[in-house]
Each structure stands twice: as C-alpha cells, then as structure tokens.
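Dropping the sequence and predicted coords here.
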Amino acid sequence: MVATVASAERPREVDVSQLDVAGVRLGMTPAEAREALNAAGYSVSDDSTYLSWKARVAEEAGKYANVPKDTTRAVVATGAEGPENQKIEVRYAVGPNGSRVDRVKYRRLGRQGNIFPMAFAKYAQPTAQGSSTASWCSQRKGCPTQIFEPSRLAWLSVYQVGDGNASITLDQGLDAAARLKAIFDAAVRAIAPSYGRASC
C-alpha cells in the first residue's frame, strides 16, 4: 500500500519538467543526462544508438521517392547502475534537434524498505494516488493512478507493493510523442509528397 505520509493534504499540480530522477530531467541531451547520473554516483554504461532523425526521415521517404540513404546515428538510450541494486535507464526521443530525454526509469531491487516517504520528501505531495502508486502531473485529470497506465500528460510515478521492488518513472506523455510524430510525418512528406496518402 502507498505510505500515508502527507496523504491527507490536497492533491498538488506540478511542473513535471522541473522534476528529476537522479538529476535527469525531461528534455536533457545525452551529455547532460550522463553528467547528471555521474554526479548522482551512478556508473554509466555506453549509450545505445539508432538511426538519426535525418536517417529515419530518409529511410521512410525512400519508400515513396528516390532519396539518398543516410546512415547517421543518434543516442536512444543510456543505462546506469548505482549501489544496492539500483538501476536507471534513460530513453531519448530523437527529433530534428537531436536526442532529448523522454523517459527515465529507476528501479530498486530487493526489500529495501518503503520508498514512498523518500518520494514524498523529494517531490512533495503527489497529484494522484492509487493503491501502490503515487503520481505527479500538471493536472489531476489524466494523472496515472496505476502502474502502466498511459497518460497524455508528462508524469512522474512511484510504484511499490509492500517493501519489495520499487520503481520511479518520469515520462513525457503521449501528447509529446504525438507532436513529434506529426513533425516527422511533415518532414517525410516534404521529401515524398505521396507519403501518407491512401492508395487506390
């Protein structure tokens, strides 16, 4: 069950862009995220890479038009490990301006006590709570109250059952992903006008 710390207070709406997990915030570059993780005492692994924005646009447009191949790559994930079975995975959205943090997942494995008092001390009163989840969002409507519950908003959720494995997730939300997809579609269509058109 969620700890009762501060549970009687009014739900609190927050600017999620100002929240962090081990110093990592939404919108950071890979270099900024790595610097934050190092400063927080984590051992940071090599970054994972995939096709860059230009390469992905060229790949998709190439299905509809004669487009030169682009093989440039961009950072899509960073992993890190801390003491006492603490692990962090940082995921990046790759856009026209490079890679930016769109999700941070912290996991604490094993029975190490209730995580919620620590979370309330760091993030203050949550916006919404469920039986094993506390979440912070810019508004109460649509703020997750269960693990794996999708949200259009940017959100931070803390999850734990009993005193076992615990997690903290910071995510940009579905709306931001949809905006980036629209920009991607427009970039592809600028090169291949037939992209996205229904076939006869």
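Sure thing, it's come through.

make it CA atoms for all contacts and neighbour counts henceforth
Fine.

Which positions within the helix or strand hosting residue 117 qualify as buried?
Using DSSP states H and E, residue 117 sits in helix 116-123. Of the residues in helix 116-123, 116-117, 119-120 count as buried by neighbour count, 16 or more other C-alpha atoms under 10 Å.

packing partners for the lengthiest helix in the chain?
Ranked by residue count, the top helix of the chain under DSSP state H comes out as helix 174-191. Judged by 3 or more C-alpha pairs under 8 Å, 6 or more residues apart in numbering; DSSP states H and E, the packing partners of helix 174-191 are helix 53-61.

hmm, try it at 10 Å
helix 53-61, strand 86-95 (3 or more C-alpha pairs under 10 Å, 6 or more residues apart in numbering; DSSP states H and E).

any idea of the angle that helix forms with strand 86-95?
40 degrees (axes from the mean of the first three to the mean of the last three C-alpha atoms, to 10 degrees).

tell me which residues of helix 174-191 are tucked away?
Using 16+ other C-alpha under 10 Å as the test for burial, helix 174-191 gives 176, 184-189, 191.

Structure two is appended below for comparative analysis:
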Amino acid sequence: MDELIKFQKYVESHMEKLTDETQVLARFEDFPSKKLEGLRMAAALYAKLDAIATTLQNWKIESPVNQLIDKVENYFNKIKGELDTLDGTKDEELKKFKSQNIHFDFTILVRIKELMVEVSSNCMELALKETREPTAKEHQDNGLKCHSKKRGSGKTLWKAFQFAFRVYTFAGGQDDRADFLTRELAQEIQTDSHEH
C-alpha cells in the first residue's frame, strides 16, 4: 500500500501541472483514465482507513472515564456505519481495483477492528481502576456520599460494559485481554448490584 500511495503522489505531481487535465488526457490515445481514477480511489480510501487506524492507535486514555467513553463512543458511532458498509462491499471493491491491476490491502479493516477492541479494553480497565481505587478523602467521607459514589461507579461500569459489547459485535469478537476485562466488569457490576 505504501508503494501505491507513493506512486499516486508521483502521478499527481505531474497531473497538477496540467491546466485542464481532462482536455489534455483526451488527446492521448488509449490513456488509462479508468486506471488513474481507480488509483485515486484506492489511495483516497486507504488514506481514510489509515487515518482511522492512526486515530485509534494514538487515543489518549485518561480520566475521568465517563468523558473518555463518551468521546470514544462518539468517534465509534461516526466511523461504524462507513466501516460496516465497506466490510460488506470490499469484495466488489477488490474486483474493481483488480480489474485495473491495483492491489488493495483490506487487512487494514482487521487492524481497525483490533485497535477498536484495544481502545474499548483500555476504557474498561480505566473504569475498573477508577471504581476500585477510591481516594483517601473518599474513605473519610460519610456513608451517604460513599453510597452515591458507588452507585455512580456502577453506572460507569455498565456504560463501559455496554460499549465493550457494541465493539465486540462490530469487531466480530475480542482478544483474551478484552474477554478477561469483560468478565471482570460483569463481576464488578454484579457485586455492585448485590450491595444495593
């Protein structure tokens, strides 16, 4: 894919010199216009998918976990529909690209799903950490405050759990870490509900 992007940039560096690309290329007999179009489409698609992967890979995991889950979920909602559609049409897209002798690597979709599972796992881990590590000040607070704090953390855990399930459905599974954290989360939610 790196070679494809490099080649596409090389072609574009020459095309941008033309004042009217369509008129100029029309004068060349048998110019591979469809191949040029396919090259541009492949490069644009890969650039978009690569940007999603990079965003997920560089996602900052920081407290408070509620805000973190909201931000991640908003991003997930933004990209999910497009990725689901692409997942369904990738065989058709591959045929189009292959007909122009363009080799497109769709394994980036798998990478995006793996990264989404990783971000979801990081959210679950932070939710568990925030729930299990109350500060010294919270230990000194009266029982009423602790009770409402505990109920709030139960909602946070449930929110993280629901998001993890959506990601699991989207990705078509999860890794061992996500599986372990999901069980931990479920256990914590169950314990929390028995205490109320």
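Ah, there it is. The model shown is predicted, which means the values in this text are computed figures rather than measured ones.

Let me see the TM-score of these two.
With the length set by TM-score structural alignment, normalised by the length of structure 2, the two chains reach a TM-score of 0.28; 86 aligned residues with a C-alpha RMSD of 5.2 Å.

one step back: of the buried residues of helix 116-123 of structure 1, closest to residue 36 of structure 1?
Minimum distance to residue 36 of structure 1 across the buried residues of helix 116-123 of structure 1 is 18.6 Å, recorded for residue 119 (C-alpha to C-alpha).

Next up, the contacts around the residue nearest in space to the middle of structure 2.
Nearest to the geometric centre of structure 2 sits residue 116, at 4.4 Å (C-alpha atoms, centre = their mean). Residues in contact with residue 116 of structure 2 (C-alpha atoms under 10 Å, 6 or more residues apart in numbering) are 52-53, 56-57, 72, 76, 110, 122, 164, 167-168, 170-171, 174.

Now the buried members of those residues.
By 16+ other C-alpha under 10 Å, the contacts of residue 116 of structure 2 give 52-53, 56-57, 72, 76, 122, 164, 167-168, 170-171, 174 as buried.

Mind jotting down where the strands sit in structure 1?
All strands of structure 1, identified by DSSP state E, fall at 43-44, 48-51, 73-82, 86-95, 98-108, 128-129, 133-137, 155-160, 166-171.

Can you lay out those strands as JSON lines showing mean neighbour count and distance to residue 57 of structure 1?
Compiled in JSON lines, the strands of structure 1 are given as follows (neighbours: other C-alpha atoms under 10 Å; distance: least, C-alpha to C-alpha, whole Å):
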{"stretch": "strand 43-44", "mean neighbour count": "18", "distance to residue 57 of structure 1": "30"}
{"stretch": "strand 48-51", "mean neighbour count": "15", "distance to residue 57 of structure 1": "9"}
{"stretch": "strand 73-82", "mean neighbour count": "20", "distance to residue 57 of structure 1": "12"}
{"stretch": "strand 86-95", "mean neighbour count": "21", "distance to residue 57 of structure 1": "10"}
{"stretch": "strand 98-108", "mean neighbour count": "21", "distance to residue 57 of structure 1": "13"}
{"stretch": "strand 128-129", "mean neighbour count": "22", "distance to residue 57 of structure 1": "38"}
{"stretch": "strand 133-137", "mean neighbour count": "26", "distance to residue 57 of structure 1": "32"}
{"stretch": "strand 155-160", "mean neighbour count": "25", "distance to residue 57 of structure 1": "28"}
{"stretch": "strand 166-171", "mean neighbour count": "22", "distance to residue 57 of structure 1": "24"}
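
May I see the ones you listed organised as TSV, with distance to residue 180 of structure 1 added?
As requested, those are arranged in TSV below (distance: least, C-alpha to C-alpha, whole Å):
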stretch	distance to residue 180 of structure 1
strand 43-44	27
strand 48-51	16
strand 73-82	15
strand 86-95	7
strand 98-108	11
strand 128-129	27
strand 133-137	20
strand 155-160	17
strand 166-171	14
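
closest to residue 32 of structure 1 out of those strands?
Closest to residue 32 of structure 1 of these is strand 98-108 (C-alpha to C-alpha; 9.5 Å).

What is that closest one packed up against?
Here strand 98-108 of structure 1 touches helix 30-39, helix 53-61, strand 73-82, strand 86-95, strand 155-160, strand 166-171, going by 3+ C-alpha pairs under 10 Å, 6+ apart.

could you give the angle of it to strand 86-95?
Angle of strand 98-108 of structure 1 versus strand 86-95, following the same axes, to 10 degrees, is 160 degrees.

Please find the angle between the direction vectors of strand 98-108 of structure 1 and helix 53-61.
Interaxial angle, strand 98-108 of structure 1 versus helix 53-61 (the same axes, to 10 degrees): 100 degrees.
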